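Novice: can't give you the sequence, but here's the structure:
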């Protein structure tokens, strides 16, 4: 069974077509990239796959669950880090993770063990009881990713997770994602306009432009097909082809 199957997914907001006939599949344990500029439709697509936005047309399944009819089952099996994750400033990382665990109705002993493990995993133990107000961007992203893993998800949806991070923070986060896929078999759908991050993490990608899917293939195959030596060259070649 494929982890994610997207079939003709479309979304209109009035006259604006935010996503149009999107089609692709993601295999279990794969890190799959969604490339595109800001406003290309990546966030809309992720929200539809999580059942947070109802599609205008088409369908999608996550771990066999229909994203419209079985949205609750999808969200129980998935973790999500949105592009703009606003942490509750008066909570501590420990309190936030415990709160998320309670939302998933985890038994108290399971919750306690998982929260402590995540605090250690993301090097947050020393700051576990500090209020989140004033956390750096890097620390905020660590807490955000930790909360997305509280329910031990099989699929992880990440919307621009490295945006705003310094080079060290980006490197650390990308390494954590690789480890999740390699050691725990987590399927990751990774959205970014930072092309080098997509290249670092992903073998296959879907490229969105103005709500349309303009390419979906292995990165190596796309580069060969378009004679592109770099990610920037590839993206520009695809966008120019679409505009021609």
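Specialist: Alright, I've got the coordinates. Only a predicted model underlies this, so the values are computations on that prediction, with no experimental measurement involved.

Novice: contacts and neighbour counts: CA atoms only from here.
Specialist: OK.

Novice: all helices in the chain, in order from the N-terminus.
Specialist: Shown for the chain, the helices assigned by DSSP state H span residues 42-49, 71-77, 93-103, 108-121, 137-148, 167-184, 195-201, 219-226, 231-243.

Novice: The second one - contacts with which helices or strands?
Specialist: Yep, that's helix 71-77 we're talking about. Contacts defined by 3 or more Cα pairs under 8 Å, 6 or more residues apart in numbering; DSSP states H and E place helix 71-77 against strand 65-66.

Novice: if you set the cut-off to 10 Å instead, what comes out?
Specialist: helix 42-49, strand 57-62, strand 65-66, strand 155-159 (3 or more Cα pairs under 10 Å, 6 or more residues apart in numbering; DSSP states H and E).

Novice: ditto for the last one
Specialist: Helices and strands in packing contact with helix 231-243 are listed as helix 195-201, strand 204-209, strand 212-218, helix 219-226; criterion 3+ Cα pairs under 10 Å, 6+ apart.

Novice: Got another one to weigh against that:
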């Protein structure tokens, strides 16, 4: 029997918000381990909704499975942790338990984080760096990203994309990345997911 090397599989999914036309009808998606998959589509076409479904925040009518276990043990995200209070970057990053210190230091250096930053005083870009760092502290099997680099400068963005590529190539991790910023992604991505309605809504 041939081994199924699918990392993410969605079969026959249907989803609509109350009172709205369906965003997904018989939607299928299959992504292999080690893939860096871009979600392509215009605003309002359902990319963020799909990421939320994959993260278990919405439930579509269809089959959703991950290689290696349920979504709660498999899927990670980055950039979604709210950081607005009067506390330091060090307090937040070092407050996460069960972390490989080598991985933590690598991320701090990669994202050029000053551990003395106060979260209520930093810029949006600096806050985003800390959010991304915290989201990546635990190694992931599947990583869901929604415009995660939007507040980063060009250098930080390229460094982060290199880190993601390394995670996929060395650990067989899988990334599903929704973005409108395609600079530097021409050779980075291995797959594109383009829903027919997303294509229809493009200018």
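Specialist: Structure's in. What do you need? Model, not experiment: these values are computed from the prediction.

Novice: Dump the helices and strands packed on helix 71-77 of structure 1 to CSV, plus mean neighbour count and distance to residue 176 of structure 1.
Specialist: Shown next, in CSV, are those (neighbours: other Cα atoms under 10 Å; distance: least, Cα to Cα, whole Å):
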stretch, mean neighbour count, distance to residue 176 of structure 1
helix 42-49, 23, 21
strand 57-62, 20, 23
strand 65-66, 19, 27
strand 155-159, 24, 12
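
Novice: re the thing from before, deepest-packed of the helices and strands packed on helix 231-243 of structure 1, please.
Specialist: Mean neighbour count (mean count of other Cα atoms under 10 Å) peaks for strand 204-209 among those, with a mean of 22.

Novice: Helix 42-49 and that strand, what's the angle between them?
Specialist: Going by axes from the mean of the first three to the mean of the last three Cα atoms, to 10 degrees, strand 204-209 of structure 1 is angled at 120 degrees with respect to helix 42-49.

Novice: and the residue positioned nearest the centre of structure 1, what is it in contact with?
Specialist: Nearest to the mean C-alpha position of structure 1, by Cα atoms, centre = their mean, lies residue 158 at 1.7 Å. Contacts here follow Cα atoms under 10 Å, 6 or more residues apart in numbering; on that basis residue 158 of structure 1 touches 33-34, 43, 46, 79-83, 145, 148, 188-192.

Novice: Closest to residue 167 of structure 1 out of those?
Specialist: Closest approach to residue 167 of structure 1 among the contacts of residue 158 of structure 1 (Cα to Cα): residue 192, at 15.3 Å.

Novice: any idea how far the equivalent of the closest one over in structure 2 lies from residue 43 of structure 2?
Specialist: Per TM-score structural alignment, the equivalent position to residue 192 of structure 1 in structure 2 is residue 179. Look at residue 179 of structure 2 and residue 43 of structure 2: by Cα to Cα, to the nearest Å, they are 10 Å apart.

Novice: Kindly report the same for residue 30 of structure 2.
Specialist: Where residue 43 of structure 2 is concerned, residue 30 of structure 2 sits at a distance of 23 Å (Cα to Cα).

Novice: what about the aligned residue in structure 1 for residue 115 of structure 2, how many neighbours?
Specialist: In structure 1, the residue matched to residue 115 of structure 2 (TM-score structural alignment) is residue 128. By other Cα atoms under 10 Å, 21 other residues sit near residue 128 of structure 1.

Novice: sorry, back to before: with distance to residue 55 of structure 1 added, can I get the helices and strands packed on helix 231-243 of structure 1 in a markdown table?
Specialist: Listed next are those as a markdown table, based on distance: least, Cα to Cα, whole Å:
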| stretch | distance to residue 55 of structure 1 |
| --- | --- |
| helix 195-201 | 26 |
| strand 204-209 | 17 |
| strand 212-218 | 14 |
| helix 219-226 | 28 |
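
Novice: Please identify which of those is closest to residue 63 of structure 1.
Specialist: Among these, if distance is taken as Cα to Cα, the winner is strand 204-209, at 18.9 Å.

Novice: returning to that earlier point: compare the helices of structure 1 and give me the one nearest residue 61 of structure 1.
Specialist: That would be helix 42-49 among these, by Cα to Cα, at 7.7 Å.

Novice: The closest one vs structure 2, mean deviation?
Specialist: Its aligned residues in structure 2 lie a mean 0.8 Å from helix 42-49 of structure 1 after superposition (mean Cα distance after the TM-score superposition for structure 1).
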